[in-house]
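Undergrad: structure here, sequence nowhere to be found:
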């Protein structure tokens, strides 16, 4: 029984991961993110790929990014602060994980 449950959980994660990535990309486009960030080019804020590269391999990178997305940040990428965003904890985490995957 235990093996069956583990197999079902593993199989379920295969279908959930692409859905989360799609949801995060929709969040990125639907929230204010795309007004300041693009995938490859610095705009008002750094490119998504630059952000992913900066945090690659860092302990709790997802948590750090999720906190910056939800609460804003200042001084991490120069003088321009990033304002807090109207997102839930789950949305901020999904966006952070999506950013890290894009690197």
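TA: That came through, no problem. This is a predicted model, so every value here is computed, not measured.

Undergrad: only C-alpha atoms for contact and neighbour calcs from this point on.
TA: OK.

Undergrad: residue 16 and residue 23, how far apart?
TA: 10 Å (C-alpha to C-alpha, to the nearest Å).

Undergrad: check residue 54 too.
TA: Per C-alpha to C-alpha, residue 54 is found 23 Å from residue 23.

Undergrad: which of those two has more neighbours?
TA: Neighbours per residue (other C-alpha atoms under 10 Å) separate residue 54 from residue 23, with residue 23 holding more: 16 against 13.

Undergrad: quick one: the more buried one is in a helix?
TA: Yes. Looking at residue 23 with DSSP: H, G, I helix; E, B strand; the rest coil, it is inside a helix.

Undergrad: second structure for comparison follows:
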């Protein structure tokens, strides 16, 4: 039982990056060039993304995939460029941060 609990806590800690770290990750990977937390720039506000995905099963996985593969037509005419250089773990961290309101 203790091993299961310890493993669960370790798994959760991988996604529980401090908000500052996620903001830094978003800035480092140029996400903030097109997005802001609370207002539309070229792309949607992160808060609007969180609202769109709210309650969806596997939202973090879907958003992480959109971050890495890019997409078009979800938010208007400007496509989201693919970010294939972004590590899967970093994409998941960013997706989790965005879905949590990007605080």
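TA: Arrived safely. What you are looking at is a predicted structure, and each value in this text was computed from that prediction instead of being measured.

Undergrad: once they're superposed, tell me the TM-score.
TA: The TM-score (TM-score structural alignment, normalised by the length of structure 1) is 0.82; 101 aligned residues with a C-alpha RMSD of 2.3 Å.

Undergrad: for the equivalent of residue 70 of structure 2 over in structure 1, give its distance to residue 10 of structure 1.
TA: Using TM-score structural alignment, the partner of residue 70 of structure 2 in structure 1 is residue 72. Relative to residue 10 of structure 1, residue 72 of structure 1 is positioned 35 Å away (C-alpha to C-alpha).

Undergrad: same thing with residue 55 of structure 1?
TA: Distance, residue 55 of structure 1 to residue 10 of structure 1, using C-alpha to C-alpha: 27 Å.

Undergrad: more neighbours: the two, which one.
TA: Legend: neighbour count by other C-alpha under 10 Å for residue 55 of structure 1 and residue 10, higher for residue 55 (17 against 11).

Undergrad: map the more buried one onto structure 2.
TA: Using TM-score structural alignment, the partner of residue 55 of structure 1 in structure 2 is residue 53.

Undergrad: gap between its match and residue 10 of structure 2?
TA: From residue 53 of structure 2 over to residue 10 of structure 2 the distance is 26 Å, taken as C-alpha to C-alpha.

Undergrad: could you do residue 55 of structure 2 as well?
TA: When distance is defined by C-alpha to C-alpha, residue 55 of structure 2 is 25 Å away from residue 10 of structure 2.

Undergrad: also residue 27 of structure 2?
TA: According to C-alpha to C-alpha, residue 27 of structure 2 and residue 10 of structure 2 sit 26 Å apart.

Undergrad: residues near residue 90 of structure 1, how many?
TA: Residues within reach of residue 90 of structure 1, counting by other C-alpha under 10 Å, total 11.

Undergrad: quickly find the element holding it.
TA: Taking DSSP states H and E as the definition, one finds residue 90 of structure 1 inside helix 89-101.

Undergrad: could you list the buried residues of that helix?
TA: When neighbours are counted by 16 or more other C-alpha atoms under 10 Å, the buried residues of helix 89-101 of structure 1 are found to be 91-100.
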